[in-house]
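>>> Only the shape, not the letters, is given here:
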């Protein structure tokens, strides 16, 4: 049985499931490589509209696999750098996937599991989920995941949770901005489908360009270069087939071509 399962529904909703329930979906070098390939492949597939990331069993992901960590302890520095870069590139593949990505979180999301959550665009979590940036308890640091976690939670919160390794609740994760929506455990799938429906109602090309827009303007001064870039982006989008279809559908009070019946 594969450690990573992928499935694509007829409506273009893809699901990537970490399938190591016995070890709470802890990841090793094989899982990292498989996740990287899965998100790159789905991002390149024009039939895919949305990518959901899930964990099988009781947890979303407990972070790094202990056996993998033991092996890394015997690696040379060069081997450790290469291994860490593979993890960093996998996180980047999730972050830069051109399709909207949704993390569906239940149970534990610890260590690198928090990184997976932070790298996704949208996070829907069970109210019973719990989180921890636990690396410093092992004498490590959350280096590869840090760009995404700091962007999601903010520097101030990371000063606490990177240093204390405390567990924090799903409610606290939502307060900090790591999680977007909470649902009771028995209502998680309903909340996910509601989010999926909202995403499917939107133009797929515009969503891809919106993600790229965020990267282009984030943490940059609003100077003349940014003004020119954003003006060019909206002018291009207005003249695009999707832009004309969307505005036309709105004015004609009809559904645009990309929207399918619920």
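Yep, it's here. Keep in mind that what you see is a predicted model, and the values were worked out from it rather than measured.
>>> When you work out contacts or count neighbours from here on, use the C-alpha atoms and nothing else.
OK.
>>> if I read this right, residue 127 contacts residue 170, doesn't it?
Yes: look at residue 127 against residue 170 with Cα atoms under 8 Å: they come within range, at 5.6 Å.
>>> of these two, who's got more company?
Neighbour totals were compared for residue 127 and residue 170, and residue 170 leads with 27 against 21 (other Cα atoms under 10 Å).
>>> In contact with the more buried one, which residues?
125, 126, 127, 128, 129, 130, 131, 179, 182 (Cα atoms under 8 Å, 6 or more residues apart in numbering).
>>> Mind listing what's buried along the biggest helix by length in the chain?
Scanning the chain for the helix with the most residues, using DSSP state H, yields helix 77-95. By 16 or more other Cα atoms under 10 Å, the buried positions in helix 77-95 come out as 83, 84, 86, 87, 88, 90, 91, 92, 93, 94, 95.
>>> Check stretch 54-64 too.
Of the residues in stretch 54-64, those buried (16+ other Cα under 10 Å) are 54, 55, 56, 57, 59, 60, 61, 62, 63, 64.
>>> ok, second structure coming up, stack it against the first:
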């Protein structure tokens, strides 16, 4: 597993590549925290206004690394619950990034991959993308992913997926709001390029402010913080920062 961080457009674009393609881009705790740390490092650069997350290979995410399950033998309920909370807390750190994360979603999205998908701000899916949640067939109920699916999907569809009885298509992911666009497989990288270029044309401080408005509104359920955030952009006045280069 390797994670790389590169920059483009005078530092305004950060490109983070996660490559565990040999194992379908599955995760363990170390890999997840390394990815989140890299994303936070990219966003901490004040020049950065967009992060492009590239998941290597044919599949977006193969879920949690099943080889890690052996370590759970003899673990207590409290220990396992703490591990589950820790992985969800890591995903929440992605949601809280001050700049949007754009990602191409192709191939399989399995189990924990649904949580990663939901944490990405602007995922675009290829028509061949498929989401499945096989946890129930292994004898356990998904926790954070279950919560995400239950909140995002109509109740009946949530049960259909969480019991392992169904696989969601890319078009269903779009209808449920889990991706922002579905394109032909061969057009996926071009569509992500176009979205990144569109975002880079927005002034950097404004784009960061938009992220703050959305995430504060979702976190609090009110517009109180959004008023202050918007007011700061209005007082600052028009700017072309981030729209050149």
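Nice, thanks for sending it over. Just so you know, these numbers come straight off a predicted model, no measurement behind them.
>>> quick revisit: can you list residues touching both of residue 127 and residue 170 of structure 1?
Overlap of the contact sets of residue 127 of structure 1 and residue 170 (by Cα under 8 Å, 6+ apart) consists of residue 182.
>>> still on that earlier bit, which secondary structure elements does the longest helix of structure 1 sit against?
In terms of contacts (3 or more Cα pairs under 8 Å, 6 or more residues apart in numbering; DSSP states H and E), helix 77-95 of structure 1 is packed against helix 29-44, helix 112-119.
>>> And it against structure 2, how far off on average?
Averaged over the aligned pairs, helix 77-95 of structure 1 sits 2.1 Å from structure 2 after superposition, using mean Cα distance after the TM-score superposition for structure 1.
>>> what angle do that helix and helix 29-44 make?
Here helix 77-95 of structure 1 runs at an angle of 30 degrees relative to helix 29-44 (axes from the mean of the first three to the mean of the last three Cα atoms, to 10 degrees).
>>> got the angle between helix 77-95 of structure 1 and helix 112-119?
Using the same axes, to 10 degrees: helix 77-95 of structure 1 against helix 112-119 is 40 degrees.
>>> Could you find the counterpart of residue 104 of structure 2 in structure 1?
The alignment partner of residue 104 of structure 2 in structure 1, by TM-score structural alignment, is residue 104.
>>> Count the neighbours of its match for me.
23.
>>> I'd guessed residue 120 of structure 2 sits against residue 94; true?
Yes: in this structure, residue 120 of structure 2 is within contact of residue 94 by Cα under 8 Å, at 7.1 Å.
>>> before we move on, back to that, tell me the two of the buried residues of helix 77-95 of structure 1 that are most distant?
83 and 95 (18.8 Å; Cα to Cα).
>>> The match of residue 104 of structure 2: helix or strand, and which one exactly?
Assigned by DSSP states H and E, residue 104 of structure 1 falls within strand 101-105.
>>> name the helices or strands packed onto that strand?
strand 50-55, helix 112-119, strand 122-126.
>>> mean deviation of the shortest one from structure 2?
Looking back up the chat, that one is strand 122-126 of structure 1. Mean deviation for strand 122-126 of structure 1: 1.0 Å (mean Cα distance after the TM-score superposition for structure 1).
>>> And the next helix or strand past that strand?
strand 130-132.
>>> just to revisit the earlier point, most packed of the helices and strands packed on strand 101-105 of structure 1?
Neighbour counts (mean count of other Cα atoms under 10 Å) averaged over each of these peak at helix 112-119, with a mean of 28.
>>> relative orientation of that helix and strand 122-126 in degrees?
Using the same axes, to 10 degrees: helix 112-119 of structure 1 against strand 122-126 is 130 degrees.
>>> one step back: out of the buried residues of helix 77-95 of structure 1, who's nearest residue 225 of structure 1?
residue 95 (24.5 Å).
>>> isn't the closest one right up against residue 119?
Yes: Residue 95 of structure 1 is within contact range of residue 119, at 4.7 Å (criterion: Cα under 8 Å).
>>> before we move on, the earlier item: now the longest helix of structure 1: how far from the chain's centre is it?
16 Å (Cα atoms, centre = their mean, to the nearest Å).
>>> got it, and stretch 155-172 of structure 2?
For stretch 155-172 of structure 2, the distance to the chain centre is 19 Å (Cα atoms, centre = their mean).
>>> Neighbours of residue 102 of structure 1, how many?
Applying other Cα under 10 Å, we find 22 residues neighbouring residue 102 of structure 1.
>>> Stretch 196-205 of structure 1: end-to-end distance?
In stretch 196-205 of structure 1, first residue to last residue: 16 Å (Cα to Cα, to the nearest Å).
>>> What of stretch 93-106 of structure 1?
22 Å.
>>> before we move on, what SS does residue 48 of structure 1 have?
coil (DSSP: H, G, I helix; E, B strand; the rest coil).
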